[in-house]
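*Asks:* sequence and predicted structure are below.
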Amino acid sequence: MNTDHDDRANLEPCVVGVDYGTLSGRAVVVRVRDGAELGTAEHPYAHAMTGVELLTIDEHTSTDQFAKEIRWNAAYHRLAQAL
């Protein structure tokens, strides 16, 4: 960091959008004032997450709820393959 002067006066508000996809992580930086895209990046995952299911198990999860969630996920994937 250059300590000779303060560049913060020249900074404009920006937002960062992040997408954690199944094959890669992507990010975009956008200037708030006019929506201009200032930069993007993509990082492919070493091991793609395609076809991986993650279910949350916590102190509120019952065996019946867990089994129901697995059945619904399986039904969804069978229907999605037909589309």
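*Replies:* Yep, that arrived.

*Asks:* from now on I want contacts and neighbour counts done on CA atoms only, so please keep to that.
*Replies:* Noted.

*Asks:* and K68, how far from P44?
*Replies:* Plainly put, K68 is 33 Å away from P44 if you go by C-alpha to C-alpha, to the nearest Å.

*Asks:* next: N73.
*Replies:* Distance of N73 to P44, given as C-alpha to C-alpha: 26 Å.

*Asks:* contacting residues around G17?
*Replies:* Going by C-alpha atoms under 8 Å, 6 or more residues apart in numbering, G17 touches A27, V28, V29.

*Asks:* buried ones from those, can you make that a PyMOL selection?
*Replies:* In PyMOL syntax, the buried subset of these is picked out as below (16 or more other C-alpha atoms under 10 Å):
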select buried, resi 29
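
*Asks:* alongside the first one, take a look at this:
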Amino acid sequence: GRQAGERLIGFSAELGGKNAMIVTAGADLDRVAEVATRAFFSNSGQLCISVERVYVERSVAPQLIEKLTARVQSMSVGPGYDFDAEMGSLIS
């Protein structure tokens, strides 16, 4: 990247992502659980922008774990032939 910049050459690199979600004590945990579920499992989790790590402020971690576990357990999983399933076995 540095060498390309010195020469004013365009550069694009796939650097592995490992996109993180950060959850602080002031967050709406119900909303976080909903958004996180989509961020983790959209396209069966096979998007290069899928969230792969979650950093949670210690004071809200137990509540978020409870809400997120309930949300994931309620996901509808299916073959993906219609829009009723939230996650299927294959990416789109």
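*Replies:* Great, that's in hand. None of these values were measured; they are calculated from a predicted model.

*Asks:* what does the superposition give as a TM-score?
*Replies:* The TM-score (TM-score structural alignment, normalised by the length of structure 1) is 0.32; 48 aligned residues with a C-alpha RMSD of 4.2 Å.

*Asks:* between the contacts of G17 of structure 1, which is closest to A82 of structure 1?
*Replies:* Nearest to A82 of structure 1, judged by C-alpha to C-alpha, of those is A27 at 31.9 Å.

*Asks:* what helix or strand does that closest one sit in?
*Replies:* Per DSSP states H and E, A27 of structure 1 falls inside strand 24-31.

*Asks:* gap between T69 of structure 2 and Q3 of structure 2?
*Replies:* 46 Å.

*Asks:* out of these two, which sits in the more crowded spot?
*Replies:* Neighbour comparison, T69 of structure 2 and Q3: the larger count goes to T69, with 13 against 9 (by other C-alpha atoms under 10 Å).

*Asks:* and for T40 of structure 1, the neighbour number?
*Replies:* Counted with other C-alpha under 10 Å, the neighbours of T40 of structure 1 add up to 13.

*Asks:* excluding chain neighbours, what is closest to it?
*Replies:* What sits nearest to T40 of structure 1 in space, not counting adjacent residues and going by C-alpha to C-alpha, 6 or more residues apart in numbering, is V28, at 4.3 Å.
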